[in-house]
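Visitor: coordinates only, no sequence provided:
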């Protein structure tokens, strides 16, 4: 009796009605327009390498070393410079939406020459510029390389990528930035990560209900225009809007990755009444190469030689039973669970989902990656 009760409870959970979508905060499903990171990039030199830097064939590295030395009144020709202990690198960092002078940034350093490893090196002072060509930060410091590469007599031992390094807090902000959120008409634009008209309408309704009068209006499926009241501070309005909770509306989707055989679907993606018949035919072709050697013939000549003989065998095997799955107003999760019980391979499940979509029984968008 207890076992029967457990089975009934399991069936109730398996075929329970659709659950309501989760209510989430606005800050988790979108952001304010203008609030974004700013990429920085620069060119520099890494020195102190143990004969693992750029080879003499890299003229840019030798020229860079000569240019650095010239700033300290050391005149040397690029052809007279040895570059095996140095490497030309590109330096990149990300400037947050709000940054003040003196803040530190994490830096990534990558080799652009033929250096074998950056382990043990140190980055010389390198300016980091934005897309407008303006210097916003300066980077310098010892590299942390999470890998190695050793080579001797053609044998190579390598872990990760030793030509990429990082400097935690290695850049100092010289020019601060402040994200511009307010438009000329003293309004803000809240953009959804996943554009949807229903979600945009719900967000506007939640904002208007929070402030007691109409401040927000959906502009399209992605953006909601919010008017800043004259007697309200910007930070206070942003904090109240970000903590509001709404129930986002999602479009039914089934995502299929053919390279890895992965199927991702929402648990409530519905399929219409459909019957699936799936068989399995396996063809195996094996070739056995053998050598025929003349044993009793002692003569030599152009007609007497060893001959290679290929023997091929073809085996066709078919599963005795054909998998039959009948789905009636179920979900994709139920269908996949039924196919799994039949020990259906993941790639066969992908083919079945394609066929169900072609038959018009899958009420969702099928995305093939």
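Guide: The structure has been received and is ready for your questions. Since the structure is predicted, the reported quantities are computational estimates derived from the model, not experimental observations.
Visitor: use CA for all of it now, contacts and neighbours both
Guide: Noted.
Visitor: you'd agree residue 236 is in a strand?
Guide: No. Checked against DSSP: H, G, I helix; E, B strand; the rest coil, residue 236 lies outside a strand; its state is helix.
Visitor: name the SS class of residue 282, please.
Guide: Strictly by three-state DSSP, residue 282 counts as strand.
Visitor: pretty sure it is touching residue 317, no?
Guide: Yes. If you go by CA atoms under 8 Å, residue 282 and residue 317 touch, sitting 5.2 Å apart.
Visitor: which elements pack onto the strand or helix carrying residue 156?
Guide: Assigned by DSSP states H and E, residue 156 belongs to strand 155-159. On a contact count with 3 or more CA pairs under 8 Å, 6 or more residues apart in numbering; DSSP states H and E, strand 155-159 meets strand 148-152.
Visitor: helices and strands around the strand it packs on, which ones?
Guide: strand 155-159.
Visitor: which residues touch the strand it packs on?
Guide: Strand 155-159 is contacted from outside by 147, 148, 149, 150, 151, using CA atoms under 8 Å, 6 or more residues apart in numbering.
Visitor: could you redo the last one with a cut-off of 6 Å?
Guide: 147, 148, 149, 150 (CA atoms under 6 Å, 6 or more residues apart in numbering).
Visitor: second one coming, line it up with the first:
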């Protein structure tokens, strides 16, 4: 497994300024999830064998005045699917959005299929969009009775611009000449800095309510132009703060450490013990005409290799960069770093949050 060690900036004062629009969103300006169930037709024999798709075909035919019996519907060219999409904020009637199409039954592939008109509903049961169009999967699946070849996932596909918005979603982001900004990563210090940046530009109009919310009043000059005011807010520069955190992924050997993580005085030693066990059975045959039987004699070879551990000493208030440099000096791999960090955290010398994924 390949591993990686990523180190963020060394100190908070070196952290770059970020646009407000990249740190926070306006409360009320949110996306909405839409879902529907439909039929994909025109598949080259890769559709459903389940009765669900057949019942959907019969129900659709009845809407057009056709009456079909169960025995009349024998097709592997259709598939029952779920159709989902996210309706972005401020999307208006007549605009189009992308949709995701996924199989419900045992269809093998949606490649080459066409989604029939499918209404998309929100959680309140109202229809806000209608989806239809050819499905693109970005892969293929082909085979016969003995083997099958596939590339990428063909049971899920997309229809770019496949849904037409039929109803506007009400968006109210300003009330009583105020709006609220919600931080993407809640933090009291960042919320305070965000409010200070707004106040330095427009006067005393912003108040941090908690780690995630900053309330902003409209200046008199923007009372009738809320959209222009939000656009001006989005361009303000803010220097964010973050919690001292170390994130490790044991499956991939990835370690991400913030530059504000401090290490107390600690000594670290780490050695590797490798044990290799190999089976090499030997076949023993009797002499000719001896009347014996051929036998297999088990032979096991065990090899043990222990690498000599080295000791490093970290001074108090050591930074994460100094820790990484010291660990690299003793030849520690990313997986070694993960084990060492967990041990340092257990010893109480790691001043920050250790997150193991």
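Guide: Yep, it's here. All values derive from a computational prediction rather than experimental measurement.
Visitor: quick check: residue 294 of the second structure touching residue 287?
Guide: No. Contact criterion CA atoms under 6 Å: residue 294 of the second structure and residue 287 do not qualify, at 9.8 Å.
Visitor: ok so, going back, so the strand holding residue 156 of the first structure aligns onto which residues of the second structure?
Guide: Here strand 155-159 of the first structure aligns to the second structure at residues 147-151, judged by TM-score structural alignment.
Visitor: by how many degrees do the strand holding residue 156 of the first structure and strand 148-152 diverge?
Guide: For strand 155-159 of the first structure against strand 148-152, the angle by axes from the mean of the first three to the mean of the last three CA atoms, to 10 degrees is 180 degrees.
Visitor: which position in the first structure aligns with residue 182 of the second structure?
Guide: By TM-score structural alignment, residue 182 of the second structure lines up with residue 191.
Visitor: how close does its match sit to residue 31 of the first structure?
Guide: Going from residue 191 of the first structure to residue 31 of the first structure by CA to CA, to the nearest Å gives 6 Å.
Visitor: so for those two, which residue has more residues nearby?
Guide: Neighbour count, other CA atoms under 10 Å: between residue 191 of the first structure and residue 31, residue 191 has more, with 23 against 17.
Visitor: element containing the more buried one?
Guide: Using DSSP H and E, residue 191 of the first structure falls in strand 187-192.
Visitor: report the buried residues of that strand.
Guide: Buried positions in strand 187-192 of the first structure, judged by neighbour count with 16 or more other CA atoms under 10 Å: 188, 189, 190, 191, 192.
Visitor: what's the mean deviation for that strand versus the second structure?
Guide: For strand 187-192 of the first structure, the mean deviation from the second structure after alignment is 1.3 Å (mean CA distance after the TM-score superposition for the first structure).
Visitor: so after that strand, what's the next helix or strand?
Guide: Counting by DSSP H and E, what follows strand 187-192 of the first structure is helix 197-211.
Visitor: what does that following helix contact?
Guide: Residues from elsewhere that reach helix 197-211 of the first structure, judged by CA under 6 Å, 6+ apart: 214, 215, 216, 217, 218, 221, 248, 249.
Visitor: tilt between that helix and strand 187-192?
Guide: Orientation of helix 197-211 of the first structure against strand 187-192 (the same axes, to 10 degrees) gives an angle of 130 degrees.
Visitor: the very next helix or strand once past helix 197-211 of the first structure packs against which elements?
Guide: In the C-terminal direction, the helix or strand that comes right after helix 197-211 of the first structure (DSSP H and E) is strand 216-218. Judged by 3 or more CA pairs under 6 Å, 6 or more residues apart in numbering; DSSP states H and E, strand 216-218 of the first structure is in contact with helix 197-211, strand 223-227.
Visitor: what about those, which gets the closest to residue 276 of the first structure?
Guide: helix 197-211 (34.5 Å; CA to CA).
Visitor: mean per-residue distance, that closest one to the second structure?
Guide: When the second structure is overlaid, helix 197-211 of the first structure sits 1.5 Å from its aligned residues on average, using mean CA distance after the TM-score superposition for the first structure.
Visitor: residue 172 of the first structure: which of the helices and strands packed on strand 216-218 of the first structure is closest?
Guide: strand 223-227 (34.8 Å).
Visitor: all helices for the stretch 251-369 of the first structure, in order.
Guide: Ranges of helices in the stretch 251-369 of the first structure, per DSSP state H, counting those that start in this stretch, are 332-341, 346-358.
Visitor: in JSON lines: those helices, plus mean neighbour count and distance to residue 37 of the first structure.
Guide: Shown next, in JSON lines, are these (neighbours: other CA atoms under 10 Å; distance: least, CA to CA, whole Å):
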{"stretch": "helix 332-341", "mean neighbour count": "17", "distance to residue 37 of the first structure": "38"}
{"stretch": "helix 346-358", "mean neighbour count": "17", "distance to residue 37 of the first structure": "38"}
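Visitor: quick one, which of these gets closest to residue 106 of the first structure.
Guide: Set against residue 106 of the first structure and scored by CA to CA, these come closest in helix 346-358, at 41.3 Å.
Visitor: where does the closest one end up in the second structure?
Guide: Counting by TM-score structural alignment, helix 346-358 of the first structure corresponds to residues 334-346.
Visitor: list the contacts of residue 169 of the first structure.
Guide: 104, 105, 106.
Visitor: kindly report the same for residue 272 of the first structure.
Guide: Shown in contact with residue 272 of the first structure (CA under 6 Å, 6+ apart): 329, 361.
Visitor: same check, this time on residue 34 of the first structure
Guide: Residue 34 of the first structure neighbours (CA under 6 Å, 6+ apart): 179, 180, 181.
Visitor: again with residue 10 of the second structure
Guide: residue 259.
Visitor: residue 17 of the second structure pairs with which position in the first structure?
Guide: Matched to the first structure by TM-score structural alignment, residue 17 of the second structure sits across from residue 23.
Visitor: from residue 210 of the first structure, how far off is that match?
Guide: Counting by CA to CA - residue 23 of the first structure and residue 210 of the first structure are separated by 16 Å.
Visitor: so these two - more neighbours on which side?
Guide: Higher neighbour count among residue 23 of the first structure and residue 210: residue 210, with 14 against 11, using other CA under 10 Å.
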